[in-house]
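[1] only geometry, no sequence info:
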C-alpha cells in the first residue's frame, strides 16, 4: 500500500470559492482536505490577519497596504472580485479566529508568514508564545528570518522554507531553521529530490491541480500536496489505496 500524502488546500478550496475565507476553509474540509494552507499578514495595530497580499486592493478595492490600516478598518472591507464585492458578506478573518476553528475541527494548518511581519515581529513572537495548533500543523515562509523566529520561540513546531528560483538547493544541507521545503511542482525533479534526501528534509509541492502523474507514485520524501482543488487530489489518494 502506498502511503497517504496529506493534502493541504491552498488558501482553502480557492479553486472553487474566495481564498482565505471561512467559506473556503469549510469547502476544503468537505472536499477531503487534510489541512489548510493560509497566509498571515499584520495590521497597523498588531493584529495578525489571514490575507495573502501586502496591498489590499485586489480583493477589497482599497488602495492601501495592510500595515497602514487598523483591524477595525479592514474588518469592514467586503472581500471579493470587483463585480461581486458589493454583495459579499466575507471579511478578512483574524488568525486567532481561524486557529479556533481549526482546533475545533482538528484541521492542521500550514501557516505562511508574509512580508508585513518582517518589520513588525512582536505580534508573531507574542502569538508563538501562547498558541496551540492542531496536530500536523506547521509554519512556512519565503523569509528565513521569520522561520528562525518560530524555531527560537517554539522549536517543536515544524518549519518549511518556500524556495524561489534564486534558492541555492545545496544550502539545504547546512540550513538549521527549517525542517522541510515547499516548492512549486516544476521542481519535482530527481536532482532536487536528491538534495532533499541528502539534507534529510521532506518536501511539499504546491500548484498541484490533480493532473500530475507523480501523484500516483510519489517519491518517499514527499510529505504533502498543496492544491486549489483538494477533491481532485483526494480522489487519487483513494485510488492509491
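    Nice, thanks for sending it over. Everything quoted here is computed from the prediction, not taken from an experiment.

[2] use CA for all of it now, contacts and neighbours both
    Will do.

[3] show me the contacts for residue 198.
    Residues counted as contacts of residue 198 (CA atoms under 8 Å, 6 or more residues apart in numbering) are residue 173.

[4] That one should be in a strand, yeah?
    No: counting by DSSP: H, G, I helix; E, B strand; the rest coil, residue 198 falls outside a strand, being helix.

[5] Next up, a structure to set beside the first:
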C-alpha cells in the first residue's frame, strides 16, 4: 500500500505572472486537481475567535492574527470553515499553531476546543487528524472528544524511543521531521499502534525510501513529484 501524499499547505504556485499563495482555498483546489489524498493546513484564531488558516503568528509582517477582527483580514486568508467546505471529500491534517513562547500562545487551549467543535459541526471526525507541535494542545482535544484523531509533530534532536513512548496511547499518529525517520522508528511506531506521517519531503529518492519503509503519509511541497514517484502520474 502506498503512502498517502499530503499537500503541505495545499499546492501553492509561484511563476512569473502567476501566484497562488500557500494555505489558501486556491492552493487547496490546485492540490485536489493534482490528485492528492490529503492536505495539511495551519490554524490560528482571530480577535473575535474565528478559526482561520494561516501559518505565521503575524499577517505579512503586520499585526498578529490574534489581534485582527475576522472582518479585517485579507480576502485571500480563508477561515477553517471555508477550507472544510472546499476539502469536503479529502482527508485533512489540521495543525493547531499554539506553541509556548509564541506571543499568541493560548494556555487555556481554547483554540483546540474550537477546532474540535468545528470538526464536529462539519461531521468531519472521520476525515481529519488534528495535530500540533504542542503535545498539550492535542491532548486537550483527546480529553474533550476522544473520537477525533490527533497527532503529535516532532523535530530536532528528539530521542526516538522517548517520543514513541510518550505518544503511545496518547495520540493516534506521530509526525516526525523526515530527517528523524528510519526503519527502526517506523517499526517502533507500528508496535505502539501509531501511524507515521513524515514532513516535509521534497526529494524524490527520499519519497521512495519512506514509502518503502511503509510510512502512512508523506507531507510535501512537491505534490506533482511525489504523485509521480509513487503512482506514475
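    Noted; the coordinates are in hand. All of these numbers come straight from a predicted model, not from anything done at the bench.

[6] TM-score for the pair, please.
    Overlay of the two chains. TM-score (TM-score structural alignment, normalised by the length of structure 2): 0.83; 217 aligned residues with a CA RMSD of 2.3 Å.

[7] what residues are up against residue 223 of structure 1?
    Counted by CA under 8 Å, 6+ apart, residue 223 of structure 1 has contacts 5, 6, 202, 203, 204.

[8] again, only this time at 10 Å
    Counting by CA atoms under 10 Å, 6 or more residues apart in numbering, residue 223 of structure 1 touches 3-7, 180-182, 201-205.

[9] Inside strands: which ones of the residues you listed?
    Cross-referencing the contacts of residue 223 of structure 1 against strands under DSSP state E gives 7, 180, 181, 182, 202, 203, 204, 205.

[10] Give me the aligned partner of the third one over in structure 2.
    So the one you mean is residue 181 of structure 1. Using TM-score structural alignment as the criterion, residue 181 of structure 1 maps onto residue 174 of structure 2.

[11] Now do its match against residue 197 of structure 2, distance only.
    As judged by CA to CA, to the nearest Å, residue 174 of structure 2 and residue 197 of structure 2 stand 6 Å apart.

[12] got it, and residue 25 of structure 2?
    23 Å.

[13] Distance from the helix ranked longest in structure 2 to the middle of the chain?
    Using DSSP state H to define each element, structure 2 has its longest helix at helix 110-121. Mean-position distance between helix 110-121 of structure 2 and its chain equals 15 Å (CA atoms, centre = their mean, to the nearest Å).

[14] which residues touch it?
    Under CA under 10 Å, 6+ apart, the answer for helix 110-121 of structure 2 is 43-45, 49-51, 80-81, 84, 94-98, 105-106, 123-132, 136-145, 148.

[15] circling back to that earlier point, give me the buried entries from the contacts of residue 223 of structure 1.
    By neighbour count, with 16 or more other CA atoms under 10 Å, the contacts of residue 223 of structure 1 hold 5, 6, 7, 180, 181, 182, 201, 202, 203, 204, 205 as buried.

[16] Format the residues you listed as JSON lines; extra columns: distance to residue 90 of structure 1.
    Formatted as JSON lines, these follow (distance: CA to CA, whole Å):
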{"residue": "5", "distance to residue 90 of structure 1": "31"}
{"residue": "6", "distance to residue 90 of structure 1": "28"}
{"residue": "7", "distance to residue 90 of structure 1": "25"}
{"residue": "180", "distance to residue 90 of structure 1": "33"}
{"residue": "181", "distance to residue 90 of structure 1": "32"}
{"residue": "182", "distance to residue 90 of structure 1": "29"}
{"residue": "201", "distance to residue 90 of structure 1": "37"}
{"residue": "202", "distance to residue 90 of structure 1": "35"}
{"residue": "203", "distance to residue 90 of structure 1": "33"}
{"residue": "204", "distance to residue 90 of structure 1": "29"}
{"residue": "205", "distance to residue 90 of structure 1": "29"}
